[in-house]
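> Curious how this folds, go ahead:
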Amino acid sequence: MRSGARAVLALGANVGHRAQTLHAAVEALGATDGITVEAVSTIVETAPVGAVPDQPDFLNAVVLVRTDLDPHALLAAAHAVEAGLGLDRSTKVPDGPRPIDVDVIAVGDLGDDVVLDEDGLVLPHPRAHERDFVLGPWAELDPDAVLPGAYGGRVVDLLTRLHHGEGPA
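Here you go, the predicted model:
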């Protein structure tokens, strides 16, 4: 019997050996006490999004995990994986290039933009509903998935809106 909450993690890398780094991140997550990797999406290549457009393209994937960790401990585990693969959070430029990024997108049914402020964690991830590189791989893994929260909904519906230029709900 599986225990714990289901969580959705998004991985991205645009510096160094991107595919190897994503695979290493999945392995490191799976080796973390309290985390069981259930499924890994296809890797997709995407253009950078945000304030730093002049940088290499990203490779992205979504990982579905089962976890006994609370959201803060899951975020700490994600940060430990990032650090182990070369990300220095003290010098990380928001939206800038990085060897790895592990974002906690959703944990269980925590929704309605729950701010767990001790470490800045917001669930669900505040921009997940507008990111094709999260929604597409997530829908591939779980076509019935629902993003909780104020901007949430069925992941496939959110993805369809983005693809039709309707923007986020």
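> Could you use CA atoms for every contact and neighbour count after this?
Noted.
> Tell me the buried residues in stretch 70-86?
Under the neighbour-count criterion of 16 or more other C-alpha atoms under 10 Å, stretch 70-86 has 71-72, 74-75, 77-82, 85 buried.
> And stretch 48-55, by the same measure?
P48.
> Quick one: distance of it to the chain centre.
The chain centre lies 18 Å from the centre of stretch 48-55; the measure is C-alpha atoms, centre = their mean, to the nearest Å.
> run this one through as well so I can compare:
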Amino acid sequence: MIKVFLLLGSNLGNRAETLNKATELIANGVGMVTAKSSLYETQSWGKTDEPDYINQVIVLQTNLPARSVLNKVLAIELAMGRTREVKWGARIIDIDILFYGDDVIDEPGLVVPHPQLHNRRFTLEPLGELAPDLQHPVLKKTILQLKSELKDDLIVKKL
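The predicted structure follows:
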């Protein structure tokens, strides 16, 4: 079994309910969910005039290869009504693979660890809650160290 960390986010509709539904679909189709962070309300990143997000990190165990995990979470996004019209635009659901075990993957359409996770407070706060001592396999720093070096000053508050 591979330990996978996913970041969930929503800034449209009932955001908390959306994350719960996404977690349920992931548990039913991707792997057993073993941990969930608290919910964090986050200012919109990248396109800052959008509504605030609720973000959460979940941990799952799966036997699926990374590409299959990606395909399944993309299918879940689509089934939940995700559209991709504007980069960093508002979305009902966003699911990102943060870590897939200790693997480093750089393929077209699939880069793991997530290439921006170390720059984003909305990712590191919930990730740090679950795995502060987890070491980034490329940067060779723990999540706690990455949080301490963070320059992102967007407001991220635990709900």
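> Between the buried residues of stretch 70-86 of structure 1, which sits nearest L147 of structure 1?
P71 (16.0 Å; C-alpha to C-alpha).
> Map the closest one across to structure 2 for me.
Mapped onto structure 2 by TM-score structural alignment, P71 of structure 1 lines up with A66.
> any chance you could map the helices in structure 1?
18-30, 71-84, 132-141, 155-163 (DSSP state H).
> of all the ones you listed, which lies closest to A7 of structure 1?
helix 71-84 (9.0 Å).
> give the contact list for V115 of structure 1.
121-123 (C-alpha atoms under 8 Å, 6 or more residues apart in numbering).
> and the equivalent of E130 of structure 1 over in structure 2, what is it in contact with?
Counting by TM-score structural alignment, E130 of structure 1 lines up with N119 in structure 2. Going by C-alpha under 8 Å, 6+ apart, N119 of structure 2 touches 150-152.
> With respect to L19 of structure 2, which of the residues you listed is nearest?
Nearest to L19 of structure 2 among the contacts of N119 of structure 2, with distances taken as C-alpha to C-alpha, is D152, at 23.6 Å.
> my read: that closest one touches R120, true?
Yes - the criterion here is C-alpha atoms under 8 Å, and D152 of structure 2 meets it with R120 at 6.1 Å.
> between those two, which one's more packed in?
Using other C-alpha atoms under 10 Å, the more surrounded residue of D152 of structure 2 and R120 is R120, with 17 against 13.
> I'd assumed S148 was in contact with that one.
No - in this structure, R120 of structure 2 is not within contact of S148 by C-alpha under 8 Å, at 11.8 Å.
> Against V8 of structure 1, how distant is the closest residue to D88 of structure 1 other than its chain neighbours?
Among residues not flanking D88 of structure 1 along the chain, E82 sits closest, at 7.9 Å (C-alpha to C-alpha, 6 or more residues apart in numbering). Distance, E82 of structure 1 to V8 of structure 1, by C-alpha to C-alpha, to the nearest Å: 16 Å.
> How about A77 of structure 1?
Distance from A77 of structure 1 to V8 of structure 1, by C-alpha to C-alpha: 13 Å.
> now the strands for structure 1?
Taking DSSP state E as the test, the strands found in structure 1 are 5-13, 35-40, 44-46, 58-67, 101-107, 114-116, 121-123, 146-147, 153-154.
> Please name whichever of the ones you listed is nearest to A28 of structure 1.
Distance to A28 of structure 1, taken as C-alpha to C-alpha, is lowest for strand 35-40 among those, at 9.8 Å.
> centre of the chain versus the closest one, how much separation?
The answer for strand 35-40 of structure 1 is 13 Å, by C-alpha atoms, centre = their mean.
> And stretch 21-34 of structure 2, by the same measure?
Worked out by C-alpha atoms, centre = their mean, stretch 21-34 of structure 2 lies 14 Å from the chain centre.
> What of stretch 24-34 of structure 1?
14 Å.
> Now do stretch 16-24 of structure 1: which range of structure 2 does it align onto?
Counting by TM-score structural alignment, stretch 16-24 of structure 1 sits on residues 13-21 of structure 2.
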